[in-house]
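> model this:
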Amino acid sequence: MFAKKTAPLIKRKKLIIGLALALTCSYVHASEYRIAAMADPQAFRTESGSVHNWDESRWERENKLTAESLRNANKQKTIKFGIINGDITEYGRTLSLDSFHKIYDLPFKTFTGLGNHDYANNVGECHKDICDIDMLTYMHKHIESKKNESNFSNNLTWHYQHGHIVTSYGSLAYSWDDGDIHYVQLQNHPSYDVYLNKHVHNTKFEYKKTSLMVWLADDLNKARKRGKQIILNMHNADQNFLKNTNETEKEFFKKIINENKVIVIYSDHYHGPWIINNKDWFGDAPVRVSDSLFHGDYYLVDIPKSGLSTVS
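Below is the predicted model of the structure:
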């Protein structure tokens, strides 16, 4: 059931028309709290679509307004945490990542994932793949910082040897519980695959992206046994995922979703709010695609005792 609702955002001169989605699930019994589902701050891409590779001033000026609207929303009703589903940066550059952290220093904790602009687009394009390696290192540190979350799990192995050799493998996926909900961050998309073997920063760095399907099936099964409902998060739930996933993996992914009764998937990549309802790809779970932070948009998601609702 859908209802239209207006929500003013500081960045806009007009009211933003959003979606209020009521999922009436008889098994919903979570304690009431609010989260922010976000994506694509994409430093340094601006609202006009322009990319200012080495000049953060315009992106920072526009995104300060978005960050301020999130702070105001938090004052009106406390946001327990935020989820940012990828494209933290436009090209994975450290300058952009630093600017993101400065502007989106929010009054609530955030759980981030990587998108195609953070690493997938940059393989072979950035000197010695340093952009990809820096973003992978950032995500490793981010995952490490979340290990005290309830029932935390992750699909990443990371080895340091003698301070100058890093060997890592896994999908970067991670998950945690909050109340009666189990959240999973799938990063770019479940089938993204890459191998990097470079010398950078006086360090030999080797990374092998491996499939997350077996880990995901086990993780969701354990969550259901704990009595949790499940929300998945990924960056691209459409084009890149479908092109890079064979039929066997698609069927297995759909089976995982249906068997574990995933209630919603939050995604982005397309810089505009829309809804994917495709049972061939995602089984019974609806996909809510949010607009971009660099456009000034995000979802506020209420998880009350009566059900899950999403407000732009």
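> alpha carbons only for contacts and neighbour counts from here, please
Fine.
> what about stretch 170-184, distance to the chain center?
11 Å (CA atoms, centre = their mean, to the nearest Å).
> let me fix that, I meant to ask about stretch 252-264.
On CA atoms, centre = their mean, the centre of stretch 252-264 falls 18 Å from the chain's centre.
> if you count neighbours, what's buried in it?
By neighbour count with 16 or more other CA atoms under 10 Å, stretch 252-264 contains the buried residues 253-258, 260-264.
> I figured residue 203 hits residue 164, correct?
Yes. Applying CA atoms under 8 Å, one finds residue 203 in contact with residue 164, separated by 4.4 Å.
> tell me the buried residues in stretch 144-156?
Within stretch 144-156, the residues that count as buried by 16+ other CA under 10 Å are 146, 152-156.
> including secondary structure and distance to residue 178, could those go into CSV?
Formatted as CSV, those follow (DSSP: H, G, I helix; E, B strand; the rest coil; distance: CA to CA, whole Å):
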residue, secondary structure, distance to residue 178
146, coil, 13
152, coil, 10
153, strand, 13
154, strand, 16
155, strand, 19
156, strand, 21
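> mind listing the strands for the stretch 51-200 of the chain?
79-85, 109-113, 153-161, 165-178, 181-185, 195-200 (DSSP state E, counting those that start in this stretch).
> right, and these - which one's nearest residue 232?
For these, the distance to residue 232 is smallest for strand 181-185, at 4.9 Å, taking CA to CA.
> elements contacting that closest one?
Counting contacts by 3 or more CA pairs under 8 Å, 6 or more residues apart in numbering; DSSP states H and E, strand 181-185 is packed against strand 165-178, strand 229-233.
> which residues touch it?
Where contact means CA atoms under 8 Å, 6 or more residues apart in numbering, the residues beyond strand 181-185 that reach it are 30, 85, 112-113, 173-177, 223, 228-234.
> repeat that with 7 Å
If you take CA atoms under 7 Å, 6 or more residues apart in numbering as the criterion, strand 181-185 is touched by 113, 173-177, 223, 228-234.
> I'd say residue 118 and residue 91 touch.
Yes. Using CA atoms under 7 Å, residue 118 is in contact with residue 91, at 5.7 Å.
> to compare with the earlier structure, here is another sequence to fold:
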Amino acid sequence: MFLDKRFKVIVCALLWVVTCSAYSAQDDYFPRYLIFTSDPQYPWTESSDHGWEESTSEKERRSQWLIETQYSDVANFRRNFSPVAAAIPVMINGDMTAFGHGHQRSTVKALLEKKLGEDYDYGLGNHDYENNVNDCQFPENNCAAGSILDLRERYWGKVSSFDLAAREEGGSKVFYGSLAYSRVVGDIHLTQLNNEPTYSVGFSSGFPLNRVRYEVTDALDWLERDLQRARSAGRIIILNMHKPDRWKGSDQQIARFKAMIERYKVTAVFAGHLHNDPGRYFGWNREDYFGDVPVFLSGGASNQTYLIVDVAPDRQSLKVHQVNGNNWPSRKEIAIIPVR
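Sure, this is the predicted structure:
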């Protein structure tokens, strides 16, 4: 009896190893499900969205609960539909924090890893770096710089392509690039554009003897090369960003982006930013930015919403479901879109 139990344990362990190995390489499987969330934005709550009064301690406690509840539901979906969490990609589309402070970044990182381990991807939003340039001291711009350095540590040299490089200039280090990256998961090409594809800014951070320059560029040149590779490989292309509108770039840059995603047949765009408007995005200027490519917003932790995508077995269409109240079993289908 003891030997029989030990044999079963060994068999289960071997099956676990084989299963994990099957998902260890990005091209080894075709994911059936994808999850898109956004705006954990610690510390931020529904009261923050509506401008209601709330103490700092209440806000922090409520925000932590909202994030834990949302990503517990995400983790529960994964457990129900896959033996390996990484087989269901999770993309978090920006605003990881409310202002990019170090304690905010470490708190949200701990909350996410508690529920998802290391098996998630993310991008930066306006609250992580755009809003706090020249508005975060000791040292200067440490909120934006810290958010960028966290992203660099997680992705530099670890994904298919990451638009960030470094050089020495006048005895100081300069990081430059759009921070965009892409990851290949089976037949799906996931591109993360962070805040928005035309965003650019330059700033310095650090104390006088150890200053670092950051030159954040628009992503358009990098994106064209990225989309060319994905289309040549015949993959399903999905773009991710934070802001679906009010971009910093010129009309010419926006027109170039729109032409690119049409030319290279992007299947869909997923974004965040608008916490209380989850689902299919029909903004008044959507066509000026995205043309005929469908756009979906995940809402945010404060609104307790996110999106689940079900890829058809024949890989010819995607079903997009909206989760309300952090309750995936009651998710509602909001769209079926063709793969392009």
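> most tightly packed of the helices and strands packed on strand 181-185 of the first structure?
Most buried of those by mean neighbour count (mean count of other CA atoms under 10 Å) is strand 229-233; its value is a mean of 23.
> need the helices and strands packed on strand 181-185 of the first structure in TSV with distance to residue 60 of the first structure, can you?
Converted to TSV, those look like this (distance: least, CA to CA, whole Å):
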stretch	distance to residue 60 of the first structure
strand 165-178	28
strand 229-233	26
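> of those, which is nearest residue 21 of the first structure?
strand 229-233 (14.6 Å).
> what's residue 214 of the second structure in contact with, if anything?
Residue 214 of the second structure neighbours (CA under 7 Å, 6+ apart): 174-176, 202-204.
> of those residues, which pair is most distant in space?
The span of these, defined through CA to CA, is set by 176 and 204 at 11.7 Å.
> quick one: the strands in the stretch 201-312 of the first structure, in order.
203-209, 229-233, 262-267, 274-276, 287-289, 299-303, 308-311.
> quick one: average offset of the longest one versus the second structure, please.
Read it as strand 203-209 of the first structure. Compared with the second structure after the fit, strand 203-209 of the first structure shows a mean deviation of 1.0 Å (mean CA distance after the TM-score superposition for the first structure).
> which residue numbers in the second structure does that strand align to?
Aligning strand 203-209 of the first structure against the second structure (TM-score structural alignment) gives residues 210-216.
> centre of the chain to that stretch, how far?
24 Å.
> longest helix in the second structure, please.
When the second structure is parsed with DSSP state H, its longest helix is helix 56-81.
> would you mark the buried spots in it?
Buried residues in helix 56-81 of the second structure, defined by neighbour count with 16+ other CA under 10 Å: 59-60, 62-64, 66-78.
> repeat for stretch 292-310 of the second structure
293-310.
> circling back to that earlier point, tell me which two in the contacts of strand 181-185 of the first structure are the farthest apart.
By the measure CA to CA, 113 and 228 form the most distant pair in the contacts of strand 181-185 of the first structure, at 21.8 Å.
> if I look at the aligned residue in the second structure for residue 267 of the first structure, how far off is residue 195 of the second structure?
Aligned by TM-score structural alignment, residue 267 of the first structure pairs with residue 271 of the second structure. Remark: distance between residue 271 of the second structure and residue 195 of the second structure (CA to CA, to the nearest Å) = 9 Å.
> what does stretch 264-276 of the second structure contact?
38-39, 93-94, 227-228, 231, 236-244, 293-300, 303, 339-340.
> doesn't residue 20 of the first structure lie inside a helix?
No. Applying DSSP: H, G, I helix; E, B strand; the rest coil, one finds residue 20 of the first structure to be strand, outside a helix.
> so it sits against residue 302, correct?
No. Residue 20 of the first structure is beyond contact range of residue 302, at 10.0 Å (criterion: CA under 7 Å).
> now do the shared contacts for the two.
Common neighbours of residue 20 of the first structure and residue 302 (criterion: CA under 7 Å, 6+ apart): 309-310.
> picking up where we left off before, which residues do residue 271 and residue 195 of the second structure both contact?
Counting by CA under 7 Å, 6+ apart, the residues touching both residue 271 of the second structure and residue 195 are 241-243.
> now neighbour count and distance to residue 8 of the second structure too, for these, in a markdown table please.
Shown next, in a markdown table, are these (neighbours: other CA atoms under 10 Å; distance: CA to CA, whole Å):
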| residue | neighbour count | distance to residue 8 of the second structure |
| --- | --- | --- |
| 241 | 28 | 46 |
| 242 | 27 | 47 |
| 243 | 23 | 51 |
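> tell me which of those residues is nearest to residue 43 of the second structure?
residue 242 (17.7 Å).
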